[in-house]
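**Q** Here is a sequence with its predicted model. Questions after.
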Amino acid sequence: MRNLAFIARSAAIVLMLGGAVAACSSTPTRESTGEYIDSAAITTKVKAELIKDPVTKAGQISVETFRDVVQLSGFVDDAQAKARAEQIARNVQGVRAVRNDLVVK
């Protein structure tokens, strides 16, 4: 009887650990914990560079990163600001690609 209880507890622990490991792994639509942290760091770096730049108005631009691909969205005043925002994002270390969905208003 004690063996059966031990086996049941052991099985429960293995299942819980397996679930925890699975929660940390990535899927095609979801980043792993490490990827999420890397994406957050890239987003922060891009946003900081946009704030420093006199051409871009960072408050108008949303930045999101998924697997090292940066997406810029929002509204900008002219084509120069749109192109400059993309250039800034491309120059940030770790950025693999940029999706520029900014709209000139």
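**A** Right, received. Where do you want to start? Everything quoted here is computed from the prediction, not taken from an experiment. Numbering: from 1, shown residues only.
**Q** CA only for contacts and neighbour counts going forward, please
**A** OK.
**Q** For the particular helix or strand that has Ile51 in it, buried residues please.
**A** Counting by DSSP states H and E, the element that carries Ile51 is helix 33-52. Within helix 33-52, the residues that qualify as buried by neighbour count (16 or more other Cα atoms under 10 Å) are Glu35, Tyr36, Asp38, Ser39, Ala40, Ile42, Thr43, Lys45, Val46, Lys47, Glu49, Leu50.
**Q** so which strand or helix has Ala85?
**A** Using DSSP H and E, the secondary-structure element containing Ala85 is helix 79-90.
**Q** other SSEs contacting the next helix or strand after that helix?
**A** Stepping forward along the backbone from helix 79-90, the first helix or strand reached (DSSP H and E) is strand 97-104. Taking 3 or more Cα pairs under 8 Å, 6 or more residues apart in numbering; DSSP states H and E as the contact definition, the neighbouring helices and strands of strand 97-104 are strand 69-76, helix 79-90.
**Q** Show me what counts as buried in the longest one.
**A** Translated: helix 79-90. Of the residues in helix 79-90, those buried by neighbour count under the rule 16+ other Cα under 10 Å are Ala81, Lys82, Ala85, Glu86, Ile88, Ala89, Arg90.
**Q** Got another one to weigh against that:
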Amino acid sequence: MRNARYSKGRLLIVAAFALSASVFISGCQSATTPAVTAPGQIATDDAALAARVKQALVADSGLRSLPISVATYRGVVQLSGYVDSEVQIQKALAVTRGVPGAQSVSNDLHLRSQ
């Protein structure tokens, strides 16, 4: 009888440690938040979206040589830098809006002083 109580107490202690370890480990798992997209759009992470926008800007011959920086956060693309004309700003915005996964575009492009 005494041995049965000892075994039961030991089992409870092991179960308590196992439960607390399980809670601790599950709390350490990273929780990724999936991108919220409308049907038909490509769900992507921000780094991949930024790379696609940069690639699209470089593919355009009128924008290739301009120092345009691209930053993304949750599908919002921010363009910053200096360009030579208003036409280049509008072209950069249009190219960026055409990239799949770009939810919206924030314009921080400025005209160079002449």
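**A** Structure's in. What do you need? The structure presented is a predicted model; accordingly, all values stated were derived computationally and were not measured.
**Q** still on that earlier bit, tell me which of the helices and strands packed on strand 97-104 of structure 1 lies nearest to Arg96 of structure 1.
**A** Taking Cα to Cα as the criterion, strand 69-76 is the member of these that comes nearest to Arg96 of structure 1, at 5.6 Å.
**Q** Could you tell me where the closest one falls in structure 2?
**A** Aligning strand 69-76 of structure 1 against structure 2 (TM-score structural alignment) gives residues 76-83.
**Q** How about stretch 3-10 of structure 1?
**A** Per the alignment by TM-score structural alignment, stretch 3-10 of structure 1 matches residues 12-19 in structure 2.
**Q** Average offset of that stretch relative to structure 1?
**A** Comparing stretch 12-19 of structure 2 with its match in structure 1 after superposition yields a mean distance of 2.5 Å (mean Cα distance after the TM-score superposition for structure 1).
**Q** circling back: ok now the helix holding Ala85 of structure 1, how far from the chain's centre?
**A** With Cα atoms, centre = their mean, to the nearest Å as the basis, the distance from the averaged C-alpha position of helix 79-90 of structure 1 to the chain average is 19 Å.
**Q** Contacts made by it with the rest, please.
**A** By Cα atoms under 8 Å, 6 or more residues apart in numbering, the surrounding residues in contact with helix 79-90 of structure 1 are 46, 49-50, 55-57, 70, 72, 76, 95-98, 100, 102-104.
**Q** Now it on structure 2. Mean distance?
**A** Superposing on structure 2 places helix 79-90 of structure 1 at an average distance of 0.8 Å from its equivalents, by mean Cα distance after the TM-score superposition for structure 1.
**Q** what angle do that helix and strand 97-104 make?
**A** 160 degrees (axes from the mean of the first three to the mean of the last three Cα atoms, to 10 degrees).
**Q** now the angle from helix 79-90 of structure 1 to strand 69-76?
**A** Between helix 79-90 of structure 1 and strand 69-76, the angle comes out at 160 degrees (the same axes, to 10 degrees).
**Q** what is the orientation angle of helix 79-90 of structure 1 with helix 33-52?
**A** Here helix 79-90 of structure 1 runs at 140 degrees with respect to helix 33-52, directions being taken by the same axes, to 10 degrees.
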